[in-house]
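1. Here you go, sequence then predicted model.
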Amino acid sequence: MTTQRAPDLKTVLLASGIVITLSMGVRHGFGFWMQPISQQHGWTRETFSMAMALQNLMWGVFGPLAGMVIDKVGTMKMMVLGAFLYAAGLLWMALVDNSALFIIGTGILIGAALACTSFGAVSGIIGRTAPLEKRSWAFGISSAAGSFGQFIMMPIEQQLIDHAGWQNAFYVLAALVVVLMLPMAWKLREPALEQATGPQQSIMEAIREAFAYKPFLLLVAGYFVCGFQLVFIGVHMPAYLKDKGVMDPSVAVYALALIGLFNIFGSYYAGKLGGMFPKPYLLSAIYLARSVVIGLFLLAPLTPYSVYLFAAALGVLWLSTVPLTNGVIAGIFGVKYLSMLSGFVFFSHQVGSFIGVWLGGYIYTKTGSYNMVWGIVLGLGIFAALVNLPISEKPIARTAAA
């Protein structure tokens, strides 16, 4: 009888990185489908925005549930499920022309798929595999993979839409998801997790402990802002630029790709700095810097070059919160239930995403402008900078009974 060996850190980072590259890369490009799908079906922007909003909310809802299963049975099985859910969701978006069914199916299928194939899904295996001194760095590598996916997949998705049509683009991406994700999931097989070391808490004990601990609640509040800002910008940026007279759609493509490119460096160095400086202070600085960058962008004359400069600056700050947030959670609570607890924090992120992407479409439909939403984005950034300052990342004190 052979004993299953745990994958080494290099294998974990490579396999999970490829999955996240594809998962996040495809998802970040959904904004390119807003106008062709809306025009094809005669929908307003609010309809597509609601589908994206529900998708982000369901991603958050399914995140803790997927994390609970992953922390019990391992990453591989949930990632296989996620690959098939992702493909089904893409086919649904291509084929369904009823607005209500489009919103519900897109939200549930893609949302559940992302919960099984993105950052939260791999945080547990990374935390269990990486030694303590490399943990923050390893989370940074994982976040950088998501940024690389945004950089590499944005132009591919736009080219597929332009040359194959928006429906055929979905078919190609669905096939790509299954073909690439399944072999990578196989590499993330883990031995039985019941033998994991650490405090032998039950799931409910871990949940009660986390939600009774103030630093965890502050982290949850800050991550709400992260979701609101990023998804509003990611989905509505192409339409915003067109409204402002930047007619060439390639500007939006290059801008979103630049965000992904520069966040490769931002995520990597955020993880690296997280091993050297207090992570809550770094999180606070990131949120404050986002508000400054967004404010300068809104005040500056809008040209393709100002858009590219904004995208590069924002890219450094885009997903750099992820390795630091996961690092704080692991530092406080350990890694036994890391996927689940990361899922709960990420649920707050996705509530913010839901409100941000939906509110953008709603306010635009009512006022014909995004100005009010931009103001909310700025205010929330300052709020997040303040709530992260008092967070302590020291391990939580537990009694022997716990």
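-> Arrived safely, thanks for sending.
2. hey, let's count contacts and neighbours off CA atoms from now on
-> OK.
3. How many neighbouring residues does Q40 have?
-> 10 (other Cα atoms under 10 Å).
4. That one and G361, how far apart?
-> 18 Å (Cα to Cα, to the nearest Å).
5. do Y305 as well
-> Distance, Y305 to G361, using Cα to Cα: 26 Å.
6. the more surrounded of these two?
-> G361 (26 against 12).
7. then this one, side by side with the first:
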Amino acid sequence: MRNPNVWAVVVAAAIAASMAMGIRQTFGLFLLPLGSETGVSVATLGFAVALHNLTWGIAQPITGALGDRYGAGRVAAVGGLLYAAGLALMAAHPSAVTALLGFGILTGLGVGCAGTGSVMAAVGRAVPPEARGSMLGIAAAGSSVGQALLVPYAQLGMGWFGATAALGAIAVMALLIVPAARAMEWSPRDTLAPRRPLSELPALARAAMQERDFALLTLGFFACGFQLAFLTTHLPAHLALCGMPPWLGATSLMLVGLFNIPGSWLCGKLGGVIRPEVALGGIYLIRSLAITLFAILPVTEWGTLIFAAVLGSIWLGSVPLTAAAIARRFGVADLGALYGVCFFSHQIGGFLGAGAAALLVERTGSYAAFWPVMVLVGLGAVAANWATRGSIRATAAA
């Protein structure tokens, strides 16, 4: 992998995804302070984050198909502008309406354009099959740098200037996606490849879902979204309700990002050794076991930090593995669109995970009843991925 153009694509993709994914990881920090500062209820803000996840999921197949056709970089640049606009709207005029429109819809469209779904397709097309798993892992690992940096940035900004001012500063950071997108994949890489029109996307989705193993992969991705959206959105609030200090929520999310840097790379490498679906089942099993222990043991500072480190090591490992699994079965020409179809299930899970937990805590004042649901959903993902056909070892890439 000495081709400098390939590395330029990987680095640019990592920067774009780092901003897109890192910003959304700060939303949980804003939940209680923004509600206290602006008077917008925690339930409304939680539902806005849930709407963000659903909008992202609906947009991802479309933005992925647009990236396949016109270049993922162009789509990501538009996403950076939408992301910044959504955050700035909420910062300038905080209300229930702007929370749903800005936090919910505009940022959901932004991350759909510039998040991992779009950039992984660009990386998958830029690298040869034998190096695809490793390079996808590197791009996913780079995307975690944003979480490690932006979480303390947001926490410090809220402490010094308040929640709305910190949100405005985060909006400025979203604009960094635009120059990174220019270097990623501004035009389709293979100009001779057939370009599928958007009108064919429903037929492509139906054909893919008729493949048994793709359907199982998609079902497993639902659990990933359910678990991660809940933890990203509600873990800081859960810790606050348990009497833990405010720094613990921010530090936990920062640790998730730090440990995910080597974790995503290792998961990508693992996808080149064993079949990606087998590795995905292992990830969901480890995550469910960690959630079980965290739920049944007393909440302590050290226990929370260890929990965050374990989760971080496999946090976005599902992304390169899922992309690799799709590329092995269908090739890379429609990778953005097909990843988007699979990811739609992920975001339905995210919408339910974040939204249901927001309603629960509004009614009961506790998240206690939600942890067993998290474990059961995760075990379902283990079963779905391990039910896919094929040898345990990875097969030759398409």
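-> Nice, I can see it. Given the structure is predicted, the values throughout are model-derived calculations rather than measurements.
8. Tell me the secondary structure at the residue of structure 2 positioned farthest from its centre.
-> Distance from the centre of structure 2 peaks at L192, with 31.7 Å (Cα atoms, centre = their mean). Following DSSP: H, G, I helix; E, B strand; the rest coil, we place L192 of structure 2 in the coil state.
9. Contacts only, for S313 of structure 2.
-> Counting by Cα atoms under 8 Å, 6 or more residues apart in numbering, S313 of structure 2 makes contact with V256, F259, N260, I261, P262, G263, S264.
10. go on, V231 of structure 1?
-> S353, G356, V357.
11. ok, now with 6 Å
-> Applying Cα atoms under 6 Å, 6 or more residues apart in numbering, we find V231 of structure 1 in contact with S353, V357.
12. Now check structure 2 for the residue matching it.
-> Mapped onto structure 2 by TM-score structural alignment, V231 of structure 1 lines up with A229.
13. Can you tell me the element that match falls in?
-> Using DSSP states H and E, A229 of structure 2 sits within helix 212-241.
14. same deal with G149 of structure 1?
-> Using DSSP H and E, G149 of structure 1 sits in helix 132-164.
15. Against which helices or strands is that helix packed?
-> On a contact count with 3 or more Cα pairs under 6 Å, 6 or more residues apart in numbering; DSSP states H and E, helix 132-164 of structure 1 meets helix 9-28, helix 249-274, helix 321-333.
16. Structure 2: matching residues for the longest one?
-> In other words, helix 249-274 of structure 1. The counterpart of helix 249-274 of structure 1 in structure 2, using TM-score structural alignment, spans residues 246-271.
17. how far does the matching stretch sit from the chain's center?
-> Chain-centre distance of stretch 246-271 of structure 2: 12 Å, with Cα atoms, centre = their mean, to the nearest Å.
18. repeat for stretch 352-369 of structure 2
-> Centroid displacement of stretch 352-369 of structure 2 relative to its chain, using Cα atoms, centre = their mean, is 21 Å.
19. same deal with stretch 350-364 of structure 1?
-> The answer for stretch 350-364 of structure 1 is 15 Å, by Cα atoms, centre = their mean.
20. Pull the residues that contact that stretch.
-> 45-46, 49-50, 53, 56-57, 60, 224, 227-228, 231-232, 370.
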